[in-house]
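> mind looking at a prediction? Sequence and model below.
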Amino acid sequence: MEQRAEPRRRGRPRGANRDDTKARILEAAAAEFGERGYEAASIRSIARRAQVDPSLVHHYFDDKSALVAEVVAVPLRPDRIVQGALDGPVEELGARLLRAVLAAWDNPKVRPAATTALRSVIGQGPAARMLREFLRREIMLRLATRLGDAGDAELRAELAASQVVGVIMVRYVLAFEPIASLPEDEIVARVAPALQWHLTGTGPILDSALAQAQNSAHDE
C-alpha cells in the first residue's frame, strides 16, 4: 500500500526540531540572498526553499532584515538604528543618527562582526551584493523618505551616509588616531553639522564656493 507523504506542518515546531528548522531557514535565506539579492528574495521564496510554511519563518524572524543580520552573523540591526534616529525633529536628525551609530559600534560585542560585514560590503560576490541592497533599501531609502518630497532626497541621504561610513571606517576599521580615541561628544560636535547640512540643507555651510553656488541656484 502506498504511503502518503506527511503534510508540511504549520506554526511553531516542537522539541528538538526547532534548532534544525531555524538552521534550515537560515541556510535557505543565505542561498536565496546569494542567488537573487536582498530585493528579489522574499519570505515566501525562502520558506519554499526551506520547505516550511512562511508563517514559520515569521515565527523565528521578524522580517528580511532580521534574516540578513543572522545570515551575516552580526548582532546589529542597522535598520533599527536608523529607525530609532528618525523618530524626532528632522532638524536634529544628523546628531541623533551619528550618536546612534557611534553607540552601536562602540559596543565590543558588536564591533568585530560589524567590521567584517562592512569589509564584505566593499568586496565582490553574492554576499556583497546582498549587503549593498540591504543597506540601500533599509537605510538610504528610509532616510530619503524621512526627508520628505525634496527632489534630491535620495542624493541627500547618500551624502549623509557617506559621512557616517567615513567616520566608521576611520574610527573603527582603520583605527586612525586621534579619531579612534576621540570622545563621542566631540565627534558629534564636529561632524553632525555637516551631516545635518547634507540631510536638510540647514546648518553651517563649510565651503564658501558651495554657498555661492547655492545662492546662484536660488536666484535662477
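Thanks, I have the structure now. Quantities reported herein were computed from a predicted structural model and do not represent experimental measurements.
> every contact and neighbour count from this point should use C-alpha atoms.
OK.
> the longest helix along the chain packs against which elements?
Counting residues, the longest helix found in the chain (DSSP state H) is helix 17-40. In terms of contacts (3 or more CA pairs under 8 Å, 6 or more residues apart in numbering; DSSP states H and E), helix 17-40 is packed against helix 43-50, helix 64-71, helix 126-135.
> ok, the spatially most central residue of the chain - contacts?
Centroid-nearest residue in the chain, with CA atoms, centre = their mean: residue 78, separated by 3.7 Å. Residues in contact with residue 78, defined by CA atoms under 8 Å, 6 or more residues apart in numbering, are 135, 138, 139.
> quick check: it vs residue 28, distance?
22 Å (CA to CA, to the nearest Å).
> buried deepest among the helices and strands packed on helix 17-40, which one?
helix 126-135 (a mean of 20; mean count of other CA atoms under 10 Å).
> please find the angle between the direction vectors of it and helix 64-71.
150 degrees (axes from the mean of the first three to the mean of the last three CA atoms, to 10 degrees).
> next one for the comparison:
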Amino acid sequence: MTAGNGSGGAERPSRSGRRPGQSGAREAILAAARARFADAGFDKTSVRAVATDAGVDPALVHHYFGTKQQLFAAVVELPVDPEMILRNIDSAPLNHLGETIIRAALGVWDSPAGPGVVAVVRSILAGSDDPALARTFLLDIVLERVRKRIATPEDDGRTRVALVASQMIGVLVGRKIIGVQPLAAMPAADLVAVVGPTLQRYLTGDIGQERA
C-alpha cells in the first residue's frame, strides 16, 4: 500500500506502449523474439521489430541481450555464444571447411556446454520446441556464412549446406542422444577424420547436381 497507488497520487503516468526497464521486460523481449524468429526467420527479424512487439525501447533489447545473434541464442537457450564457433569456421581455408565444422561442433558437444545443447535438441525432437527455430539456427546463422563462401553463379550452395546440416544432426543424435556405438565412444580426432571429408565433399565436391 504505497502512497503513489492512490487516486490522488502525484506520480506521472507511465508511457503507453513502452515497458519500464524492469517488470518482466526481459521475459517480454524473449517471448516476442521467439515468435518473430519462428515466423520470419533470422534475417527478416529486426531488433526494432522485437522491441515493438515487446513494448520496449530497442536500446533495452541490446542492454539485455547484445546483438541479434545473441538474442537468438538466448531464445533457444543455447549454452554457448554461436559467434565463438563461427569465428573459427570463418578463418578456415576453403579446402578445410568440412573438418573445421565437425571439429568445432565436437568441441562444443564434448564440453561442459554440451548437455545444454543436447537438451535443446531433445526438446525439439520431442516436439516441445519449435523446429523452425532449429532450422533458423542451423541454416540462417551457423551455415549461412559458410554458404556465402562456397556459393557460385551456378550453385547458390543451399543444397550443399542442407546436406551438411543433415550430417551434423545425425552425428549429434547418434553420438549424444541415442548413443550408437562405436560412434558415441569414438575419439574426436577419429570422428573428424571420418566425417570431415564427407562434409567437405558436400561443400565443395561433386554432389550430382548437374542438370540437363
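Cool, got the structure. Values in this document were obtained by computation on a predicted structure and should not be read as measured data.
> tell me the spacing between residue 175 of the second structure and residue 106 of the second structure.
10 Å.
> residue 111 of the first structure -> the second structure?
Matched by TM-score structural alignment, residue 111 of the first structure corresponds to residue 114 in the second structure.
> list the buried ones in the longest helix of the first structure?
Going by neighbour count (16 or more other CA atoms under 10 Å), the buried part of helix 17-40 of the first structure is 21-22, 24-26, 28-34, 37-38.
> average offset between the helix or strand where residue 84 of the second structure lies and the first structure?
Using DSSP states H and E, residue 84 of the second structure falls within helix 82-90. By mean CA distance after the TM-score superposition for the first structure, the fitted helix 82-90 of the second structure averages 3.1 Å away from its aligned residues in the first structure.
> could you point out which element follows that helix?
Using DSSP H and E, the first helix or strand after helix 82-90 of the second structure is helix 97-109.
> chain center to the following helix or strand past that next one, what's the gap?
Under the assignment DSSP H and E, the closest C-terminal helix or strand after helix 97-109 of the second structure is helix 114-125. Relative to its chain's centre, helix 114-125 of the second structure lies at 12 Å (CA atoms, centre = their mean, to the nearest Å).
> I'd like to know which elements helix 114-125 of the second structure is packed against.
helix 97-109.
> hmm, 10 Å instead?
helix 97-109, helix 131-135, helix 158-172 (3 or more CA pairs under 10 Å, 6 or more residues apart in numbering; DSSP states H and E).
> what is the aligned counterpart of residue 195 of the second structure in the first structure?
So residue 195 of the second structure corresponds to residue 191, using TM-score structural alignment.
> likewise residue 164 of the second structure?
Per TM-score structural alignment, residue 164 of the second structure is aligned with residue 160.
> residue 141 of the second structure now?
In the first structure, residue 141 of the second structure lands on residue 138 (TM-score structural alignment).
> quick one: the closest residue to its match other than its chain neighbours from residue 33 of the first structure, how far?
Spatially, and ignoring its direct neighbours in sequence, residue 138 of the first structure is nearest to residue 79 (5.5 Å; CA to CA, 6 or more residues apart in numbering). Between residue 79 of the first structure and residue 33 of the first structure the distance, using CA to CA, works out to 17 Å.
> go on, residue 184 of the first structure?
Residue 184 of the first structure is 35 Å from residue 33 of the first structure, by CA to CA.
> now do residue 88 of the first structure
For residue 88 of the first structure relative to residue 33 of the first structure (CA to CA), the value is 33 Å.
> again with residue 48 of the first structure
With CA to CA as the criterion, residue 48 of the first structure and residue 33 of the first structure are 14 Å apart.
> which residues do the two both contact?
Jointly contacting residue 48 of the first structure and residue 33 under the rule CA atoms under 10 Å, 6 or more residues apart in numbering are residue 42.
> corresponding residue for residue 65 of the first structure in the second structure?
In the second structure, residue 65 of the first structure lands on residue 69 (TM-score structural alignment).
> quick one: its match from residue 86 of the second structure, how far?
11 Å.
> anything in contact with each of these two?
In contact with both residue 69 of the second structure and residue 86: residue 141, using CA under 10 Å, 6+ apart.
> now do the contacts for residue 160 of the first structure.
94, 97-98, 140, 143, 154, 166, 192, 194-200.
> likewise residue 49 of the second structure?
When contacts are taken as CA under 10 Å, 6+ apart, residue 49 of the second structure is in contact with 32, 33, 36, 55, 58.
> mind putting those into a markdown table with distance to residue 207 of the second structure?
Shown next, in a markdown table, are the contacts of residue 49 of the second structure (distance: CA to CA, whole Å):
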| residue | distance to residue 207 of the second structure |
| --- | --- |
| 32 | 40 |
| 33 | 36 |
| 36 | 34 |
| 55 | 48 |
| 58 | 44 |
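> I figured residue 124 of the second structure hits residue 130, correct?
Yes: using CA atoms under 10 Å, residue 124 of the second structure makes contact with residue 130 at a distance of 6.5 Å.
> most tightly packed of the helices and strands packed on helix 114-125 of the second structure?
When these are compared using mean count of other CA under 10 Å, helix 97-109 is most buried, at a mean of 21.
> just how off-centre is that one within its chain?
That offset, for helix 97-109 of the second structure, works out to 15 Å (CA atoms, centre = their mean).
> where's residue 208 of the second structure, which helix or strand?
Using DSSP H and E, residue 208 of the second structure falls outside every helix and strand.
> about what we covered before: in TSV, list the helices and strands packed on helix 114-125 of the second structure along with distance to residue 14 of the second structure.
What follows is those, written out as TSV (distance: least, CA to CA, whole Å):
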stretch	distance to residue 14 of the second structure
helix 97-109	44
helix 131-135	34
helix 158-172	47
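> thanks a lot, catch you later.
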